[in-house]
Each structure stands twice: as structure tokens, then as C-alpha cells.
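1. Below: sequence and its predicted model.
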Amino acid sequence: MGNHGFISAQWKLGHGITLFWGPPTRDEAVGDPFFLQFTPSPTKTQELSNANRLKVFINNGESGIILSEFFMITRYLESRVIDMTREARGPKEGDFITIKSYKHDGSLHRTWRDTMVLKTSENALIGVNDHTLVTEDDGRRWVTREPAIVYFHKHYWFNIVAMIRDNGVSYYCNLASPYVLDKEALKYIDYDLDVKVFPDGEKRLLDVDEYEDFSQRWHYGEETDRILKANVLTLVDWINHHKGPFSQAYVDLWYQRYQELLRRSH
């Protein structure tokens, strides 16, 4: 028998939720509350990562918790586990995400507001920008002119933008940290150096002076410098051998998938 005549109980809810209701343990006592413990099943625990346990303390004074309040709480907890599961799973095909690039000092560099996700895997994300709003660090705004397939990876220190134009595909490759993805945006650190590839295959390494300036100002360090220069070589190898995003078949495949998703949404 719990405090105020309430019996400790256990409910099996949907979505792998078990809810325990009863007095708090000695270590958990706060004032004189009843204790609701929300515990996802082992499978859900893995999906929810660090959000695998939620405790709600209800300070009900002398009157106890009424039944309607209890059911409101259970509905709230069910909705939260659904939200947290979606968040842990990440975006799915057809979802729109924000992309944010930062500089080494932590300042925001550039934001793309709506990028459609075409594919996610354990290590990579493929998306598309098409008339996407871009905001610069000084507040200036502009809109991308043509469809562009974007490629991000969690291990390579670059990301790739394949711009689909009437005269062929041009590439803009940013030397950057591997990306991270949270509920706010896909994020990475921009490291100044860029490789531009023209439709005829010509390659240009851009912004070398800017890289040297910021490297000294923000103390990139020898290890970061070594990693970035090694990734320039990897990037050039991909370009020369038409690997991954630098394959015409790759661009055609993902642009076609984008068009299919557009038709489905209309």
C-alpha cells in the first residue's frame, strides 16, 4: 500500500513503455510526491540512446493524484517516447533538414534552410538543394539557382555539392569536418579550402590564402592541417576516378529519385 492509501502499480503501455506508479524510494524522495517511472523496453532503450529513462515526480500534497491527471500523464509520456524515437532514428527520405556550417572559432558561417533528405546511412547523408534559402553570417540572404545533390560523410573531411546545370554538372567541394546531426540541423566546421570542378573536368583549389590566414588566427594546429591536406588528396583521387558523387550515374540516380519524391508529394 502506497502513501495516502494508493497502491503501487505497474502498467504496460504501448510503444514498449512500462509505467510504475507508487511512492518514491528513499533516495528519490522529494517532499512527499508519488513517483512515476517511465522505462522503455530494452529495444526502445537502444533506440532512445541516452533518453532511456524518464522520471516524473508529482507533488500531490495530501490529496493524492486524481485519475484524470494520471491518464493525462500517461498520454504525455507515450507521445514523448514517440518523439524521442523519431529523433534518435534521424530524418528519413523526403524529410527536410537545416544545414549549418561553422568556423573553427565556433561562429556560424552559413545556413541552408531546407535540404531534402534523399538517403541516410550509418555514415553518410545524401540530400538535394533546389531554390533553397541560404543565409550568410552577415545576414545576407540568397536562393540557390539550380538543383544540387549534396553529400556528407562522418569520416571524410569534406562535403560535396553537385550542381546540375544546362551545360553539365559542376562540383563545389568544401574541406570541412565530418558532419554531426542533431534535432536542430546537420552541422560541420568549414575549413576554408574548396575544390571546384568544372563540367569539362578542370579542377581548381580555392581560398588557399584564406586558409593560411584563418589557420594562424585560430590555431588550427599541425594535426588538423595534416588531416585536411590528406583529404584534399583523397578528394582529388575521387574526382580523377569518378568515384561516388563524381560519377554521372550517381548524379542521375539521385536527381531522378528527387523528382520521384517531388511528384509523390504533389
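-> It's in.
2. From here on, just use CA atoms for contacts and neighbour counts.
-> Fine.
3. Doesn't residue 73 lie inside a strand?
-> No: counting by DSSP: H, G, I helix; E, B strand; the rest coil, residue 73 is not part of a strand but helix.
4. Any idea how many residues pack against it?
-> A total of 14 residues lie near residue 73 under the criterion other C-alpha atoms under 10 Å.
5. Now do the same contact list for residue 261.
-> Going by C-alpha atoms under 8 Å, 6 or more residues apart in numbering, residue 261 touches residue 94.
6. Show me which residues of the helix or strand where it lies are buried.
-> Taking DSSP states H and E as the definition, one finds residue 261 inside helix 248-265. Of all the residues in helix 248-265, those buried under the rule 16 or more other C-alpha atoms under 10 Å are 251, 254, 255, 257, 258.
7. Now do residue 246 against residue 163, distance only.
-> Counting by C-alpha to C-alpha, to the nearest Å, the gap from residue 246 to residue 163 is 11 Å.
8. Those two - which one has more neighbours?
-> residue 163 (24 against 21).
9. Which secondary structure state is assigned to that one?
-> strand.
10. Pull the residues that contact stretch 89-109.
-> Outside stretch 89-109, the residues within contact range by C-alpha under 8 Å, 6+ apart are 47, 110-120, 136-137, 181-191, 218, 220, 261.
11. Please list the members of those that lie in helices.
-> 47, 218, 261 (DSSP state H).
12. Could you report the separation of the residue sitting nearest the centre point of the chain from residue 139?
-> For the chain, the residue nearest the mean C-alpha position is residue 181 (2.3 Å; C-alpha atoms, centre = their mean). Distance from residue 181 to residue 139, counting by C-alpha to C-alpha: 23 Å.
13. and here's the other structure:
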Amino acid sequence: MSTRTDFSTTSSKKSTHKTWRRVRMKQVWMQSYKHDGREHRKWVKLYEVPGEKGIYWIDPDTPVVEADGSEWSSPFPVIYWLHPEKWYNVAILCKETGTGYYCNIASPVEYDDEHHLYRFIDYDVDLIVNEDGVYEVVDEEELTEHAHAMKYPQEILHKIAEATAELVALFEAQEGPFDPEARARWTEAWLEATS
């Protein structure tokens, strides 16, 4: 029995069409590591937003797997912003009450085409922005601890500091992934592609 036939036996014609379209879209997964090579976190299903380079959609309730095997998920959609030259990546939290952001300071993402996999090294520090636009840089103590334990090179520490400052500046200027119109534009592109 074909995948499409399976969907049609359990769904309405309209929702079958949406699911079938999504199956044909580019799907990737993402794995983060720590500096010493240990696995850190895994995102198991991201969909490329058509026509938007480096923008990925994560459906609500999609599992995220921690290194210890525990899982969690977001009850709202997440738009993931990835750039191959930036020392950070940004999760745009599409809540009904507003837009929040969770920004990882991390090595530039690398893409493994054979496995449809993005990889990056998580460098501890995060920038968190709540729906009211209040931001906080967190986990600096973790950075200090890991930098000592894993012997981060000075060049890496410099990149971490630069990336943190750049993210704060982008947020304050409301540019890049923080552009107030970006969430609406990327959401619209996704909905158009899946309707």
C-alpha cells in the first residue's frame, strides 16, 4: 500500500493533501555536540521553508532528544534560522502570545547532504528573548567551566564573545532573524507551501 493511500484511509481529502505535500518537502535533522565531541542534543525533524534559504520549520510537539535520551518538545511551532558562516543559530518561538527567541552560541553549521543532517558545536552561552522583548545572556558560568575543562582555544573564546555581542546588537536593531516581519513572512511561506 502506498504512503499516500495510507494517509487517505485515516484523513480527510484536504488534510491528506497537506500531509502528502509535506512528505515531499525537504526534511532534515540536526545534531549538536560539545567541544569534546560528545553528543549534546538532537532535533529529529525540520522542514525547509520553500524559497527561504536557511529557514526551517519545526511542527509543534516534534521531539527534541537530549544526550541522556530524555525528550521534550514545544507546544508551538518553531522557525529555525541557520547560517553557514555565523557562530550562532536562532530558534524563533512562534507562541500565540508573541514571539520569543532562543539563540545558541555555536560553531557555524555544517551540512551532511548524504544524511540530510546539520551539525554544530554548542558553546554553552545562549541569548534568550521573551515575548515582551526582554533579553538575557545565560549560561556564562557553564562557559567558564567548560572552557577550563575542555581547554577551549583563545580563538574560540574570542568567537563566542563576538557572536554574543553580534546577536545582542542584531536584536536591539531588530534585524536579521529578529526582524519583526520575519516571523510573519516565513510563516506565510510555510503555510502557502503546505496548503
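-> Happy to help now that I have it. Remember, predicted model here, so these are calculated numbers, not experimental data.
14. related to what we said a few turns ago, now, among the buried residues of helix 248-265 of the first structure, which is nearest to residue 239 of the first structure?
-> residue 251 (13.5 Å; C-alpha to C-alpha).
15. I figured the closest one hits residue 242, correct?
-> No: in this structure, residue 251 of the first structure is not within contact of residue 242 by C-alpha atoms under 8 Å, at 11.2 Å.
16. overlap in contacts of those two?
-> Counting by C-alpha under 8 Å, 6+ apart, nothing touches both residue 251 of the first structure and residue 242.
17. what about the aligned residue in the second structure for residue 138 of the first structure, neighbour count?
-> Using TM-score structural alignment, the equivalent of residue 138 of the first structure in the second structure is residue 68. Around residue 68 of the second structure sit 9 other residues, with neighbours defined as other C-alpha under 10 Å.
18. can you pull the contacts of residue 68 of the second structure?
-> Residue 68 of the second structure neighbours (C-alpha under 8 Å, 6+ apart): none.
19. Next, find the distance separating it from residue 16 of the second structure.
-> As judged by C-alpha to C-alpha, residue 68 of the second structure and residue 16 of the second structure stand 36 Å apart.
20. so whichever helix or strand residue 45 of the first structure is part of matches what in the second structure?
-> Using DSSP H and E, residue 45 of the first structure sits in helix 42-47. Helix 42-47 of the first structure corresponds to no residues in the second structure, going by TM-score structural alignment.
21. Please identify the buried residues of that helix?
-> For helix 42-47 of the first structure, the neighbour count (16+ other C-alpha under 10 Å) marks 44, 45, 47 as buried.
22. Give me the buried positions along stretch 137-156 of the second structure.
-> Buried, per 16+ other C-alpha under 10 Å, within stretch 137-156 of the second structure: 143, 146, 147, 152.
23. Select from these every entry located in helices.
-> Using DSSP H, these in helices are 143, 146, 147.
24. got a list of what the last one touches?
-> Counting by C-alpha under 8 Å, 6+ apart, residue 147 of the second structure touches residue 157.
25. Counterpart of it over in the first structure?
-> Counting by TM-score structural alignment, residue 147 of the second structure lines up with residue 215 in the first structure.
26. now stretch 253-260 of the first structure: which residue numbers in the second structure?
-> The alignment of stretch 253-260 of the first structure onto the second structure (TM-score structural alignment) spans residues 185-192.
27. mind checking the longest strand of the second structure?
-> Using DSSP state E to define each element, the second structure has its longest strand at strand 117-129.
28. among the contacts of stretch 89-109 of the first structure, which ones are buried?
-> For the contacts of stretch 89-109 of the first structure, buried by 16+ other C-alpha under 10 Å: 47, 110-119, 181, 185-191, 220.
29. Thanks again, I'm all set now.
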